[in-house]
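Visitor: Sequence and predicted structure are below.
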Amino acid sequence: MNLTKKALVFTLFLVTQFTFAQYTEVINSNRPGVSKSAFSVGTNVLQFEVGPYIIKEEHTPLNYDVSGFGADFTARYGLFFEQLELNIEGIYQNDTYTDNRSTISFEESRSNFKQFAIGAKYLVFDPYKNSEEKDKPNLYSYHANRGFKWSS
């Protein structure tokens, strides 16, 4: 590893020592499986998620190669009240495209956003609000406790 890479890795580890995590009781993460959540992160909470990846493609019929790296990211911010959230999502990729179809191979460096979206979401209906009042156990009936519940 050359000196600049060592300095970059050292700086990265040093900077991570001074960062702080989300301070809410429940961390609302979209990272596992990159799924979406119906609920927001909370009022005045900023959540940032990043997932780096490496790409190495070889396409035999079209005879080209792509190699590089990228990152998918999401920034979420709870605005004004708990039901409203603003979010920014995107995928940034930096790669080298090599075309081997002719006798002279053509190489091109590319870097850009593959996807970029800005949006907002508002929670209209929460089925679990006040659910503790509805889901109290029936002390007299075993079958009523394990039966089908229309609210769920």
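Guide: Structure received.

Visitor: From now on I want contacts and neighbour counts done on CA atoms only, so please keep to that.
Guide: Fine.

Visitor: just the strands in this protein please.
Guide: Remark: strands assigned in the chain by DSSP state E are 46-59, 64-78, 84-99, 106-122.

Visitor: for this protein, what's the longest helix?
Guide: helix 3-16 (DSSP state H).

Visitor: thinking again about what came up before, same list (the strands of the chain) but as TSV, adding mean neighbour count.
Guide: Output for the strands of the chain, formatted as TSV (neighbours: other C-alpha atoms under 10 Å):
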stretch	mean neighbour count
strand 46-59	13
strand 64-78	18
strand 84-99	18
strand 106-122	12
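
Visitor: okay if I get those strands as CSV plus distance to Thr16?
Guide: CSV is the format used below for the strands of the chain (distance: least, C-alpha to C-alpha, whole Å):
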stretch, distance to Thr16
strand 46-59, 14
strand 64-78, 18
strand 84-99, 22
strand 106-122, 25
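
Visitor: Quick check: which of those is nearest to Thr11?
Guide: The minimum distance between Thr11 and the strands of the chain falls on strand 46-59, with 18.0 Å, by C-alpha to C-alpha.

Visitor: and here's the other structure:
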Amino acid sequence: MKQLHKKFTDYQIKELITRYLEKKLARKYIQEILGIKKTRFFALVKRLKDDPENFSISYSRRIPTRKISKDIEINIVKELKLEKDLIKTKDVPIKYYNYSFIKDLLEQKYNQKVSLPTIIDRAKKNNFYFLRPKRKTHDREVLTNYPGELIQH
């Protein structure tokens, strides 16, 4: 059980651990109830012993995981604009955006690590995305009179 804070309250866990420390409950029984292993259990015991008044298992993220900084966003758009200029130039044989190249460029040039889906998402939001043309269906008819002979029309 990795997310202990979602299943139990601070008070419940504090109560179980204090009963363990008073030797009223066995460690294995508490571990089974909480769904944790020995290492995690003793880490909780240590935290409770260190600061019993402020003991808490609640968890809150310090930094949101789904957001990127404005600097990275600006650099992605800047590189996408450069790529768009290359695509528009008829002398250069580039037809589509190379998002992997932009990802590598951001890492090398700006020391900013960004995932490929993030770059593609920002490209779609800022109209730097071309839909791939649909492939034409194969409509050739092949006639054969005997095995090994192929005549295409």
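Guide: Looks like it arrived, so ask away. The shown structure was predicted, so the numbers you read here are calculated from the model rather than taken from an experiment.

Visitor: Quick TM-score on the pair, please.
Guide: Comparison of the two superposed chains (TM-score structural alignment, normalised by the length of the first structure) gives a TM-score of 0.22, and 54 aligned residues with a C-alpha RMSD of 4.4 Å.

Visitor: Identify the residues contacting the longest helix of the first structure?
Guide: Helix 3-16 of the first structure is contacted by no other residue when judged by C-alpha atoms under 8 Å, 6 or more residues apart in numbering.

Visitor: Which residue ranges of the second structure form strands?
Guide: Under DSSP E, the second structure gives strands at 142-143, 151-152.

Visitor: and the first one, what does it pack onto?
Guide: Okay, so that is strand 142-143 of the second structure. With contacts defined as 3 or more C-alpha pairs under 8 Å, 6 or more residues apart in numbering; DSSP states H and E, strand 142-143 of the second structure has these neighbours: strand 151-152.

Visitor: and what of the last one?
Guide: In terms of contacts (3+ C-alpha pairs under 8 Å, 6+ apart), strand 151-152 of the second structure is packed against strand 142-143.

Visitor: Show the contacting residues for the closest residue to Phe69 of the first structure other than its chain neighbours.
Guide: Of all residues not flanking Phe69 of the first structure in the chain, Ile54 sits nearest, at 4.3 Å (C-alpha to C-alpha, 6 or more residues apart in numbering). Going by C-alpha under 8 Å, 6+ apart, Ile54 of the first structure touches Ser67, Gly68, Phe69, Gly70.

Visitor: who touches the third one in this structure?
Guide: If I follow you right, that is Phe69 of the first structure. Pro52, Tyr53, Ile54, Ile55, Gln93, Asn94, Asp95.

Visitor: In this structure Asp72 of the first structure contacts Asn94, no?
Guide: No. The criterion here is C-alpha atoms under 8 Å, and Asp72 of the first structure misses it with Asn94 at 11.9 Å.

Visitor: State the distance from the closest residue to Asp95 of the first structure other than its chain neighbours to Ser131 of the first structure.
Guide: Spatial nearest neighbour of Asp95 of the first structure, chain neighbours left out: Gly68 (3.9 Å); criterion: C-alpha to C-alpha, 6+ apart. Distance of Gly68 of the first structure to Ser131 of the first structure, computed by C-alpha to C-alpha, to the nearest Å: 49 Å.

Visitor: Residues contacting stretch 103-119 of the second structure, please?
Guide: Ile72, Asn75, Ile76, Tyr99, Ser100, Ile102.

Visitor: of these, closest to Leu16 of the second structure?
Guide: Among the contacts of stretch 103-119 of the second structure, and counting by C-alpha to C-alpha, the member closest to Leu16 of the second structure is Ile72, at 46.4 Å.

Visitor: residues near Phe10 of the first structure, how many?
Guide: Counted by other C-alpha atoms under 10 Å, the residues lying close to Phe10 of the first structure total 11.

Visitor: Equivalent analysis for the one 3 residues further on, please.
Guide: The tally of other residues near Phe13 of the first structure (other C-alpha under 10 Å) stands at 11.

Visitor: Pretty sure Lys14 of the second structure sits against Leu48.
Guide: Yes. Taking contacts as C-alpha under 8 Å, Lys14 of the second structure lies within contact range of Leu48: 7.3 Å.

Visitor: one step back: among the contacts of Ile54 of the first structure, which one sits closest to Arg110 of the first structure?
Guide: Gly68 (9.2 Å).

Visitor: Spit out the contact partners of that closest one.
Guide: Taking C-alpha under 8 Å, 6+ apart, we find Gly68 of the first structure in contact with Ile54, Ile55, Lys56, Gln93, Asn94, Asp95, Thr96.
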